[in-house]
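K.L.:
With the sequence up front, the predicted model follows.
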Amino acid sequence: MARTTAVLLGRLIFGCVFLMATYFKFTGMEATAGYIASIGFPLPLVFAWLAALFELALVVAFFTGILFSPAAALAGLYVLFLAFAFHGPATWTASQMEFGLFVDHFSFFAGLMFAAAHGPGDKLVIKWPR
């Protein structure tokens, strides 16, 4: 019972974190594109939409268990990319908080890798593809 509760709670937390990120992107797509442009990425609006849609797919995977392990692994790689792209060493001199945000991404990455390795559990999971 404790394992099932922990797994479901972890899935809920992962799903909610990405749901909030998705919500902020969809409700502030121009701001997201501006943030992406600030690090020199080309086509910032295109990447903002791709990020929002990717995060929405992660929400579905975490809440339903569909393709959970590959989604968790991809989410981990995405989180590492975000750490280096937006909070990497070049930002640390401007703000000590950026270093904290950088490090926080690694604990999130670790949780996602653990989730990818152990799967969605056996409760409240949609098995797909069959």
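P.N.:
Alright, I've got the coordinates.
K.L.:
going forward, measure contacts and count neighbours with C-alpha atoms only.
P.N.:
Will do.
K.L.:
tell me the contacts of residue 88?
P.N.:
98-99, 102 (Cα atoms under 8 Å, 6 or more residues apart in numbering).
K.L.:
Got another one to weigh against that:
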Amino acid sequence: MGRTIAILVARLIFAGVFIMALSFKFMDMQATAAYIAAAGFPFPLFLAWVAAFFELGLALAFLTGIFFSPAALLAGIYVIFLAVSFHGPGRWAGNQAEFGFFIDHFTFLAGLLFAAVHGHGEVLVFRAGQARPPSALTQ
């Protein structure tokens, strides 16, 4: 029972982090685009929308268990991309807290890699067979 609870809490934390991130984007997409532009990326508004919908997909994967392991791996790649792009070594001299933000992304990566390898657990997981209408089950 403890393992099941730990897995569910971890999934909720992963989903919660990405839900918070996408919420901030949807609340002020222009501010997100400005932050992306400040990091030197082209098409910042487009990238902000892509990031928001990507984070929505990750949150749904963590909440439902659908494509859980691939989503955890993609989330890990995304998290390290964010660490390097927005909190990388070029920002440490101006603000030492940026180093802490950079390192925090690696601890998040560790959890995502662990989740990718060990899977979504056995409860609160959407399975395609459960989505069939009752008439299809009797055929």
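P.N.:
It's in. The model shown is predicted, which means the values in this text are computed figures rather than measured ones.
K.L.:
ok, back up a step: which one of the contacts of residue 88 of structure 1 is nearest residue 64 of structure 1?
P.N.:
residue 102 (28.9 Å; Cα to Cα).
K.L.:
roughly how far apart are that closest one and residue 38 of structure 1?
P.N.:
17 Å (Cα to Cα, to the nearest Å).
K.L.:
Neighbour count: the two, which is higher?
P.N.:
Remark: of residue 102 of structure 1 and residue 38, residue 102 carries more neighbours, 22 against 11, as counted by other Cα atoms under 10 Å.
K.L.:
wait, doesn't the more buried one sit right on residue 84?
P.N.:
Yes: using Cα atoms under 8 Å, residue 102 of structure 1 is in contact with residue 84, at 7.2 Å.
K.L.:
Quick check: closest non-adjacent residue to residue 14 of structure 1.
P.N.:
residue 62 (6.6 Å; Cα to Cα, 6 or more residues apart in numbering).
K.L.:
if I pick the one you found, what's in contact with it?
P.N.:
With Cα under 8 Å, 6+ apart, residue 62 of structure 1 has these contacts: 11-12, 14-15, 68, 71-72, 120.
K.L.:
From these, list just the buried residues.
P.N.:
Among those, those classed as buried by 16 or more other Cα atoms under 10 Å are 11, 14-15, 68, 71-72, 120.
K.L.:
Can you tell me what residue 59 of structure 1 aligns to in structure 2?
P.N.:
Superposed on structure 2 with TM-score structural alignment, residue 59 of structure 1 falls opposite residue 59.
K.L.:
List the buried residues of the longest helix along structure 1.
P.N.:
Longest helix in structure 1 by number of residues (criterion: DSSP state H): helix 2-27. Within helix 2-27 of structure 1, the residues that count as buried by 16+ other Cα under 10 Å are 7-8, 10-11, 14-15, 18-19, 21-22, 25-26.
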